[in-house]
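Asker: After the sequence you'll find the predicted model.
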Amino acid sequence: MPDRPPLPSALDLTRAQFDGWACVWCGMPLRKGAVSAGRAEGMLGEHDMSIEVYACPACAIAPRTPGAWVALRGRRDDGSPTGEGGGLPS
């Protein structure tokens, strides 16, 4: 299994990431092929907000190098294409 960035705190997730609708690392909407990325931990006072989070297929196999993440996704964080052709079909 490749090295991945650490999971964010459960308190730092967007609503879509917390609900399992978006990739925990790149934020892209999840459709077919979502993979469990682990458990994001976090406490809000005495309430345990920890939850299982999911990754898109590209981020699930991507190496830790940030440039490789963009090349695999085939688009930048702003959604514009990189022109490098993504590693996996959307």
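Answerer: Alright, I've got the coordinates. A quick note: this is a predicted structure, and the numbers were derived from the prediction, not measured.
Asker: use CA for all of it now, contacts and neighbours both
Answerer: Will do.
Asker: By residue count, what's the longest helix in the chain?
Answerer: As assigned by DSSP state H, the longest helix anywhere in the chain is helix 66-73.
Asker: Would you mark the buried spots in that helix?
Answerer: W69, V70, A71, L72, R73 (16 or more other Cα atoms under 10 Å).
Asker: Could you do stretch 48-55 as well?
Answerer: Across stretch 48-55, burial judged by 16+ other Cα under 10 Å covers S50, I51, E52, V53, Y54, A55.
Asker: gap between the last one and V35?
Answerer: Translated: A55. 5 Å (Cα to Cα, to the nearest Å).
Asker: try the fifth one
Answerer: For Y54, the distance to V35 equals 5 Å [Cα to Cα].
Asker: Comparison target below:
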Amino acid sequence: MTSRTDEALGYEQARDELIDVVRRLEAGGTTLEESLALWERGEELAKLCRRWLDGARARLDAALAEEEAEDAENDAEDAARQDASEA
């Protein structure tokens, strides 16, 4: 479970800390307890990064959908003006 301070971490901060956790785990030399604590922290950070990325993807999808809707509306208006001028 992430803490309130974790929620305040930006994506880049969480990613950088996750990279550090992975490096420390890969380097070895830690006790089992330390390794488990690092693993748990890494899992929390990975979830936090995933939430940031999912949120960014949702915002991007919404912006693209809005742009497509505006384009379709403009195309319809252009077609209606062209039909009116041909009549």
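Answerer: Perfect, thanks for sending it. On a predicted model such as this, the values are computed, not experimentally measured, just so you know.
Asker: where does the TM-score land?
Answerer: Put the two chains on top of each other and the TM-score (TM-score structural alignment, normalised by the length of structure 2) is 0.25; 41 aligned residues with a Cα RMSD of 4.4 Å.
Asker: Give me the helices and strands touching the host helix or strand of V53 of structure 1, please.
Answerer: Using DSSP states H and E, the element containing V53 of structure 1 is strand 51-55. In terms of contacts (3 or more Cα pairs under 8 Å, 6 or more residues apart in numbering; DSSP states H and E), strand 51-55 of structure 1 is packed against helix 15-18, strand 35-40.
Asker: downstream neighbour of it in the secondary structure list?
Answerer: Going down the chain from strand 51-55 of structure 1, the next helix or strand is helix 57-61, by DSSP H and E.
Asker: what's that following helix packed up against?
Answerer: Other helices and strands packing on helix 57-61 of structure 1, by 3+ Cα pairs under 8 Å, 6+ apart, are strand 35-40, helix 66-73.
Asker: Any chance of these in a markdown table with distance to F18 of structure 1 as columns?
Answerer: Formatted as a markdown table, those follow (distance: least, Cα to Cα, whole Å):
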| stretch | distance to F18 of structure 1 |
| --- | --- |
| strand 35-40 | 9 |
| helix 66-73 | 21 |
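Asker: Double-check A58 of structure 1 against A68; I have them as touching.
Answerer: No. Applying Cα atoms under 8 Å, one finds A58 of structure 1 not in contact with A68, separated by 10.0 Å.
Asker: any common contacting residues for those two?
Answerer: Jointly contacting A58 of structure 1 and A68 under the rule Cα atoms under 8 Å, 6 or more residues apart in numbering is no residue at all.
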